[in-house]
Each structure stands twice: as structure tokens, then as C-alpha cells.
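Q: Sharing a model that was predicted from the sequence below.
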Amino acid sequence: MEGTFPRHELDAHLHSLPELPDAIPYVTSYYEERWGFCLQQRLRESLPEGDYRVFIDTTLQPGSLTLGDLVIPGRSKQEIFVSTYTCHPSMANNEVSGMTVATFLARAILERGTPRFTYRFVFAPETIGPLCYLAAPGRKEHLRRQVLAAFNVTCVGDERGFSLLPSKWGDTLTDRVARHVMHHLCPNYREYTFALDRGSDECQYSSPGVDLPMVSVMRSKYGTFPEYHTSLDDLSLVTGAGLKGSFDVILRCFDALEDGISPLYTTLQAGEPWFSKYGLRSTLGAFKLDMRTILGLGNVMSYADGRHSLLDVAEKMQVPVWELFQYRQALQRVGLLRASELPIEQ
């Protein structure tokens, strides 16, 4: 693009934000050829009248799209699917925070050894990346068949609170686990709706014919914070505490899926077990003696009927599911309990 334009004609090709005069907006034109410049409102207002020479040295030609697809095999072929995007990395919270947290989540899973479920982490440009990824022969069918839960990781770096965009159904296993974890770790989180508030990779992965049960766990939701899609979304907006908090929430979702959704089974005995016989409870009869432990052990055993999971028990007790992991482990250790390792059908 090359030419000379008077100030008033140039102005039609300039993009700025009057409400944020020091910010440079992020403006794109993917679907129609046009040219323009993004700049601060203050600079735009300072441009004098006169002629301006414009020279933009760009090309438009067939190219390629690079994406990352990390698969961590588990004992089950059923998958936990994680998506994050890579398309405009100058924006720290909107973009780089998701890549960062997803990378550390993948590393955490790898460091734990073989997980129960298979984990798939996809790093790709937003929108067009999932479309290209899903276009691979057989991939859509594979994901529909194998994905048990799915998470979109974006806008996870600031400290302004948490938000949740549920799946398009709103009642999938992913929704249940995300709400459970956020209720206990960040109870003041804000929940949006898929019908009115979607706008990221969940649009593609939840489209008809794909239908992955995907939720987005975020800090400030995309489009809701003032720095969104501007030059102000820089590293000053992202904090270590913000990233770590998001990492903790999503990793707890993984924990709940790994250890909290299997049916529980008792051993073949009738009646409540005598916990003190197994060293799990004091023989001293006192009502206030570690009631939290007594209730935890008792409820895990009481609901171990092959129909309830630890997540079911935790919700009945109104405690985080990971609090019950220790009781399940103790009961398994002494032979009072067993948990199913069979794949869970969606």
C-alpha cells in the first residue's frame, strides 16, 4: 500500500480509543482487505492538517499455520482437553497468561507420573486454530468420543477476581467440577452464560458436531477489563499471584476429575466399621473429638455403595472434594474401601 492522503482522508484509516487516550487499540481485519494504523488518541489529535505519505510493505499469500498438540497418555484413553491460544502475544493477560498457565499445568501433570486420564493440551491461534485443528481427518470424531472434560484457558493473569463461562449445556461434568472447585477456592467468582457471553475457542469446540463439554476458567473475562485488546494489557497487568491462583484452581479441577468421580465400593461387610480397630479413630468416646475426621471417614464409608463418588460425598458434606482424599486413602489402606478404576463414560 502506497499513496498520499490529506489529513481528513487519512483519519478514516486511523484507530484509537477516546476513552483510553494513552492506549493503542488492537484492531484486525481478517475477512476483508483494508489498511489502517492503530495509535494513541493523544497522538491522533496532535496530527496537523496537511498531506501524509502512506507506505505499508506487506504481502498476502498462501501460508501455513503452526500449532502445538501435547498429549500426555493416561491409564484411560478418555481425555481431559485443554485449549489456549497464541495469536496476539503482545497482550499479556488476554494471551500470554493462558499459554503460561497451560504450560505449567502440563508440566505438573507430567511430574506426577502416569495420570488416570489422558491429557491433551492444544496451543493454537484463536478461532482459526481450532477450526484447522478440528479439520484433521477423524479428529472431530475422536474428540467427541474420548473427551470427558474440557477447559479453555485465557485471561488468567490479573488479580481482579475469578469468573466462569460454563459450557453450552451448563450441567456437564466439567461444569460441575469447575463450580465445585471455584465455590471452595474463590467463592466470590462471577458466572457468565454461554448464550450471551461466549467469544473464545469454546465457540468452535462446542459447535454442533463437535460438542465438547468446555468451560472457561478465567480471572477478568475477556472483553470486561479496560485494558483488553489494547497496549495497556502488558506485563504490569499480570502478577505471579494472579497466575498462581489460576493454576491452583484449574489443577484442583484436574484433581477432582482424577480422584473424585469414580464410584466408591465397600468391602463385603455389613454395618459401620469399627474405625478404632484399624487405628483410624480414638477409642475414647467424646462427641467433640475430631468430628471433622469422624464425619469424613463415616460419610465416605456410608456412601460407598457403588453409586456415589467422592465428589457426591463432598457436595453432601459441603466440603472440598480434595479434603476427602485422605479419608479414602486411609480406608483403602486398611482394606475397608475400594474405588473403581474403570473408565467413566460421559
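A: Ah, there it is.
Q: Every contact and neighbour count from this point should use C-alpha atoms.
A: Will do.
Q: Is Thr174 located within a helix, as I assumed?
A: Yes. According to DSSP: H, G, I helix; E, B strand; the rest coil, Thr174 belongs to a helix.
Q: Can you report how many residues neighbour it?
A: 25 (other C-alpha atoms under 10 Å).
Q: Which residue, neighbours along the chain excluded, lies closest to it?
A: Closest residue to Thr174 apart from its sequence neighbours, by C-alpha to C-alpha, 6 or more residues apart in numbering: Ala149 at 5.1 Å.
Q: what sits against the one you found?
A: Shown in contact with Ala149 (C-alpha atoms under 8 Å, 6 or more residues apart in numbering): Glu79, Ile80, Phe81, Leu173, Thr174, Leu212, Pro213, Met214.
Q: In helices, which of these fall?
A: If you go by DSSP state H, the contacts of Ala149 have Leu173, Thr174 in helices.
Q: can you pick the most crowded of the contacts of Ala149?
A: In the contacts of Ala149, the most neighbours by other C-alpha under 10 Å go to Met214, 31 neighbours.
Q: Give me the spatial nearest neighbour of it, chain neighbours excluded.
A: Leaving aside its chain neighbours, Met214 sits nearest to Ala150 (4.3 Å; criterion: C-alpha to C-alpha, 6+ apart).
Q: mind checking the SS state of that neighbour?
A: Using three-state DSSP, the three-state assignment for Ala150 comes out as strand.
Q: Report whether the expected contact of it with Pro213 is present.
A: Yes. The pair Ala150 / Pro213 is scored as a contact, 5.7 Å apart, by C-alpha atoms under 8 Å.
Q: tell me, what's touching the two both at once?
A: Taking C-alpha under 8 Å, 6+ apart as the contact rule, Ala150 and Pro213 both touch Thr174.
Q: take the one below as the second:
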Amino acid sequence: MQQETEQGKTMYELLEKLFPICRSITGNGFRESLKLIQQQIPVGMHEVPSGTKVFDWTVPKEWNIRNAYIEDEAGHKIIDFKKNNLHIVGYSVSVDKVIDLEELQSHLYSLEHQPDAIPYVTSYYNERWGFCLTQQQRDQLVSGKYHVYIDSELKQGSLTYGELIIPGRTEQEIFLSTYLCHPSMANNELSGPVVTTNLAKWLASAPRKYTYRIIFIPETIGSLTYLSRNIEAMKRNIVAGFNVTCVGDERAYSFVPSRYGKTLADKVALHVLQVKAPEFVRYTYLHRGSDERQYCAPGVDLPVVCVMRSKYGNYPEYHTSLDNLSFVTPQALQDSFELLRDCIELLERNERYQVNCLGEPQLGKRGLYPTLSAKGSYGGVYHMMNFLAYADGTNDLMDISQLIGVPVSELYPIVDKLLENKIISPNCFH
């Protein structure tokens, strides 16, 4: 338990280091963030030039920003990017001029229904400039002149993504995707990467059946870019995948399925959620909104789902400055890590098992059945006998779990005993 608590603290500490960095879908903020993750796991960094066609999209120009502020007539900085990087509209072009309040208002963004929150606003594919502020700050603006200053650069650069492949005994793959492209928002942006980083550490700590393909990307354009370079291998090898995002708060779990909800990833995620977090909120694919849109798109059709805490777009703090370091907790990060780890462990252990003999196996001679028949003596092997009744090579562990009403995790030691005594054999990989 102490080790698990320390894992949560370690994840939170990494999140704290990443939080101040101004990230976007391209640029030095993304690279700086990925380099911090490289200190934890050996993720490779890849660059794709601006202007590269990725299916129906094009990799945009690279954006970097150094400074931005609004000064009043007395020279006071009333909005300062260096105090909160959400103050700038993402991908704002450079500007340095004095304008009146009326003109300034057309470049300001705030939330009337959340007057103390700075909204997150971007303009990736149309050149404009703007500032974000709380409604309270906006209401305090008075008529007069304002100096607006943005020191940014749009250039022919590149899009960056990170990739880590952990080889297994088979070329079949489990896919983990997380995004690293928003500025300072703790749950929406950083909980996914820090939990994925810890999952990668755990996966690399022991031999695995499956190969693991793990990527850190900018949302949407990053998944499209990665798919455009790897789609054939991904379609050939991936048997299940998870888009890891919004896993740092302590509210109920959420689930967004694949397009038709019938993949191995759907089956595994739902089993683990029903056992570990039965109060989870189940959405449909109509409620999609992150990179599962690309992975499950027609013609791509990868078996990818989203397992989250508060679903993106569905919690008040989402895409605002309220999604801060106090909104996520080490315990929530730890719990989410454990739930996703359980999903992966189930994938690793899930097989179709076949009994090796005709008729009921003689368990007593192997020390697996009471040698004295008396009332109550059968209870200890009840689950084992029920497992064997359905181990006919057509049911996997999850099927048998549902049929006999026993969580898969409780079947693991039963399977181990039966394998050790050569009573069952695995039928096949999925």
C-alpha cells in the first residue's frame, strides 16, 4: 500500500513540473514537456514538418510565444501571460499597438456563467490574436486606451510527438495514446500523460505477452499524423487500445466506447469498471470528443476506448483555469493508474482455455479437491469446478467470469493452479 501511495505522489510531482509550461499542438512547450517525460521513460521524439499532408489535414505552422500582456494608460499590466498562460488565445499572432476599449473587447474572451475562471481558447487554423480573462476582470475595464502586446512566432517548423514501443512475446499490440498539447490544465491535459508514463514504467518492469505501442501526441492533429505514418501496422497488430485522458480528479469514472462498442477493449474496460467502479457513467460513441474520433473513424476502425474520471466537456472546470493543481489529487491518479493497469493485466491474462481430458478432471489426486466428502467440504473448490465446466475452448476468462458470477481477478489463482497441474491449456491469443 505504501508503494502505491508513493506512485501517486510521484505522478503528482511530475504533473506539478509540467503544469507551468505553455504547450500547444506544436512548438517548444510540447518539446519541453516531452523531455521531462523522457527523464522517466525512454520515449522517442519525432518531428513532422509543417505543411505535411496527413489524410484530409495539413500539419500547421509551428507556434511559439515569449510574452504577452495588456497595459492600461497608467502602464499597469492588467493581463499578463507570464502569470497565467491561459491568458493568451492559443496560436495568437504578434501584435504591438494601442487601441481603445471598444476594439479591445472584440479580442477578449471570458465566461459570464463562471466569472472567476479564465477560459481556454485557441485558433489553430485561422490567424488571429486575443486574450482570455475572468469575467470579473473584464467587468472592471474602463474606457480609455490600452497597449496590447504579443511576442509570438508562426513559422515553418514541425509537429512533435513521442513514441515508445515495448516488445512482447507476440507482435500483437496493446495501444496507449495520450495528448500533451494544452497549456496549464491539470486534469484535462496532464493527468493522462503522467498516468501513461507510470503505466509504461510498470509495463517495462516484466516480460509481457503483448507488444505495447505508447504515444504522446498533440490532440487531433497528432493522432491523424501518427495514423498517417503507422496505420497499416496498427490495423494489422492492435487488438485493444485506450485513449488516456481526464484521469486525475476524484469524481465517478466515465466510459466512452469504440464506434460500435463490440471490441475486446470495450469488453475488458466494461468488465473492470463493473467490478471496481460500478457507479461509473456509461456514454455512447455519440458523446466522443477526443482522439478516439480518429482511431475509430471509418476505414481506421481501431479497437480504442476511453476510460476516464470526469469526462472531457462534462465537468465545470473543463477548459478553464479552474482545472488546476488543486482539482487533481495523488490518490485519484493512483486509483486511475490501478484501474487501467487492471485492464491491461486482464488483456495479458485473457485466454480461451480448454480442459485437457474428457469428463470431469480428477482433482483429488492432484490435491485440488477434498479427500473427505462431508457437508461444506465442496465450498473451497466451487469456483474451480464451475470454471472447468465452461473451459471448453470457446469462452475466454471474461466470458466464464460472467457465466459463473466471479470477478476475473478471483479466477487468476484458479487458472494458475489448473495450468500448473496441466488440467487446462490456453486455446489461443485473442
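A: Now that the structure is in, tell me what you want to look at. Here the structure is a predicted model, which means the values were calculated and not measured.
Q: Mind putting the contacts of Ala149 of the first structure into JSON lines with distance to His8 of the first structure?
A: Shown next, in JSON lines, are those (distance: C-alpha to C-alpha, whole Å):
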{"residue": "Glu79", "distance to His8 of the first structure": "56"}
{"residue": "Ile80", "distance to His8 of the first structure": "53"}
{"residue": "Phe81", "distance to His8 of the first structure": "50"}
{"residue": "Leu173", "distance to His8 of the first structure": "55"}
{"residue": "Thr174", "distance to His8 of the first structure": "52"}
{"residue": "Leu212", "distance to His8 of the first structure": "49"}
{"residue": "Pro213", "distance to His8 of the first structure": "49"}
{"residue": "Met214", "distance to His8 of the first structure": "47"}
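Q: What residues does the counterpart of Pro407 of the second structure in the first structure make contact with?
A: Residue pairing (TM-score structural alignment): Pro407 of the second structure is matched to Pro320 of the first structure. Residues counted as contacts of Pro320 of the first structure (C-alpha under 8 Å, 6+ apart) are His180, Val181, His184, Ala314.
Q: Going through those residues, which ones are buried?
A: By neighbour count, with 16 or more other C-alpha atoms under 10 Å, the contacts of Pro320 of the first structure hold His180, Val181, Ala314 as buried.
Q: Secondary structure added to the residues you listed, as a markdown table?
A: Listed next are these as a markdown table, based on three-state DSSP:
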| residue | secondary structure |
| --- | --- |
| His180 | helix |
| Val181 | helix |
| Ala314 | helix |
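Q: Please identify which of the residues you listed is nearest to Gly50 of the first structure.
A: If you rank these by distance to Gly50 of the first structure using C-alpha to C-alpha, Val181 comes first, at 59.4 Å.
Q: out of everything not next to it in sequence, what's closest to the aligned residue in the second structure for the closest one?
A: Using TM-score structural alignment, the equivalent of Val181 of the first structure in the second structure is Val272. Nearest residue to Val272 of the second structure in three dimensions, chain neighbours excluded: Cys343, at 6.3 Å (C-alpha to C-alpha, 6+ apart).
Q: Tell me who's in contact with that neighbour.
A: Per C-alpha under 8 Å, 6+ apart, neighbours of Cys343 of the second structure: Val268, Ala269, Val272.
Q: and which of those residues is nearest His383 of the second structure?
A: Relative to His383 of the second structure, the closest of the contacts of Cys343 of the second structure is Val272; by C-alpha to C-alpha it sits at 19.1 Å.
Q: Confirm for me that the closest one is in contact with Glu345.
A: No. Val272 of the second structure lies out of contact with Glu345 (C-alpha under 8 Å); the separation is 10.4 Å.
Q: OK, contacts around Pro25 of the first structure?
A: Listed by C-alpha under 8 Å, 6+ apart, the contact set of Pro25 of the first structure reads His15, Ser16, Leu17, Cys38, Leu39, Gln40, His229, Thr230, Ser231.
Q: hmm, try it at 6 Å
A: For Pro25 of the first structure, the contact set (C-alpha atoms under 6 Å, 6 or more residues apart in numbering) comprises Ser16, Thr230.
Q: Quick check: the equivalent of it over in the second structure vs Asp291 of the second structure, distance?
A: Aligning on TM-score structural alignment places Pro25 of the first structure opposite Pro119 in the second structure. Separation of Pro119 of the second structure from Asp291 of the second structure (C-alpha to C-alpha, to the nearest Å) stands at 22 Å.
Q: How about Ile215 of the second structure?
A: Here the criterion is C-alpha to C-alpha. By it, Ile215 of the second structure lies 12 Å from Asp291 of the second structure.
Q: and what of Val415 of the second structure?
A: According to C-alpha to C-alpha, Val415 of the second structure and Asp291 of the second structure sit 36 Å apart.
Q: Give me the more crowded residue out of the two.
A: Just comparing Val415 of the second structure and Asp291: by other C-alpha under 10 Å the higher neighbour count belongs to Asp291, 27 against 21.
Q: what do we get in the first structure for that one?
A: Mapped onto the first structure by TM-score structural alignment, Asp291 of the second structure lines up with Asp201.
Q: correct me, but Tyr308 of the first structure touches Tyr265?
A: I think there's a mix-up here, since residue 308 of the first structure is His and not Tyr. No. Using C-alpha atoms under 6 Å, His308 of the first structure makes no contact with Tyr265, being 8.6 Å away.
Q: who has more neighbours, these two?
A: Taking neighbours as other C-alpha under 10 Å, His308 of the first structure and Tyr265 compare with Tyr265 leading, 21 against 18.
Q: Next, the more buried one: secondary structure please.
A: Following three-state DSSP, the label given to Tyr265 of the first structure is strand.
Q: so it makes contact with Ser340?
A: No. At 7.6 Å, Tyr265 of the first structure does not count as touching Ser340 under the criterion of C-alpha under 6 Å.
Q: tell me which residues in stretch 136-146 of the first structure are buried?
A: For stretch 136-146 of the first structure, a neighbour-count test (16+ other C-alpha under 10 Å) marks Lys140, Leu143, Gln146 as buried.
Q: List the contacts of the helix or strand containing Gln332 of the first structure.
A: Assigned by DSSP states H and E, Gln332 of the first structure belongs to helix 325-333. By C-alpha under 6 Å, 6+ apart, the surrounding residues in contact with helix 325-333 of the first structure are Leu297, Leu337, Arg338.
Q: Tell me the counterpart of the last one in the second structure.
A: Yep, that's Arg338 of the first structure we're talking about. So Arg338 of the first structure corresponds to Ser425, using TM-score structural alignment.
Q: I appreciate the help and will end here.
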